[in-house]
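Enquirer: let me see the structure of the following:
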Amino acid sequence: MKTTLAALKKGQKAIITDLNIDAVPLKLLEMGCLPGNTVELLQVAPMGDPIYINVNESHVAIRLETAREIDVEFIPNSL
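Expert: This is a model prediction of the structure:
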């Protein structure tokens, strides 16, 4: 099932399939937020934004606005 990074639930893992290169900051790309890499949602801020993810063994907080620009495919039974 394809969706965006913003739709992940805490503890869920997915594989990045595509991203909007113009909307995703270069720093995220340098940290490994690239197609083919696995991403896991670690935590969500109390108001829902930002979200805290693990991608390429890096822990990163990103805004929901940015997460909506990253397409992912859920890894079955990753909760």
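Enquirer: for the rest of this, base every contact and every neighbour count on C-alpha atoms.
Expert: Noted.
Enquirer: quick one: I16 from P76, how far?
Expert: 14 Å (Cα to Cα, to the nearest Å).
Enquirer: so for the two, which sits in the more crowded spot?
Expert: Neighbours around I16 and P76, counted as other Cα atoms under 10 Å, are more numerous at I16. The numbers are 23 against 10.
Enquirer: give me every residue that touches V39.
Expert: K13, A14, I15, I16, I53, N54, V55, N56 (Cα atoms under 8 Å, 6 or more residues apart in numbering).
Enquirer: alongside the first, I'd like the structure of this one:
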Amino acid sequence: MSSVSLGQLLPGQKAVVRGLSAAALPFRRKLLAMGLTPGCTVEVVRVAPFGDPIELGLRGFSLCLRRAEADGVEVLPCR
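Expert: As a prediction, the model looks like this:
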């Protein structure tokens, strides 16, 4: 299965973080500090009505990201 960006996932989908793309360079340090590290499992809990922000569940807490930040995270969707 190929990787997609975190921003492409739908509510309820789970994925494993593969890495950060070039689009994430401006937020790289922030994303890593918040726990979005390679190998971490994330779940899209919900998406705001206009698509921004996205609520994620990971490592036992909730995290909200802007769409631009989520698009910089490469993930492998879980089956």
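Enquirer: pipe the contacts of V39 of the first structure into CSV and attach distance to V24 of the first structure per row.
Expert: As requested, the contacts of V39 of the first structure are exported to CSV (distance: Cα to Cα, whole Å):
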residue, distance to V24 of the first structure
K13, 19
A14, 17
I15, 16
I16, 13
I53, 15
N54, 16
V55, 14
N56, 16
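Enquirer: trace V55 of the first structure over to the second structure, please.
Expert: Mapped onto the second structure by TM-score structural alignment, V55 of the first structure lines up with L58.
Enquirer: for that match, which non-adjacent residue is closest in space?
Expert: V42 (4.8 Å; Cα to Cα, 6 or more residues apart in numbering).
Enquirer: how much space separates that neighbour from L9 of the second structure?
Expert: 10 Å.
Enquirer: got the residue ranges for the strands in the first structure?
Expert: With DSSP state E as the criterion, the first structure has strands at 2-4, 13-19, 38-44, 51-55, 58-62, 70-74.
Enquirer: average offset between the second one and the second structure?
Expert: Okay, so that is strand 13-19 of the first structure. Compared with the second structure after fitting, strand 13-19 of the first structure deviates on average by 0.3 Å (mean Cα distance after the TM-score superposition for the first structure).
Enquirer: now for that strand, which elements pack on it?
Expert: Secondary-structure packing of strand 13-19 of the first structure (3 or more Cα pairs under 8 Å, 6 or more residues apart in numbering; DSSP states H and E): strand 38-44, strand 70-74.
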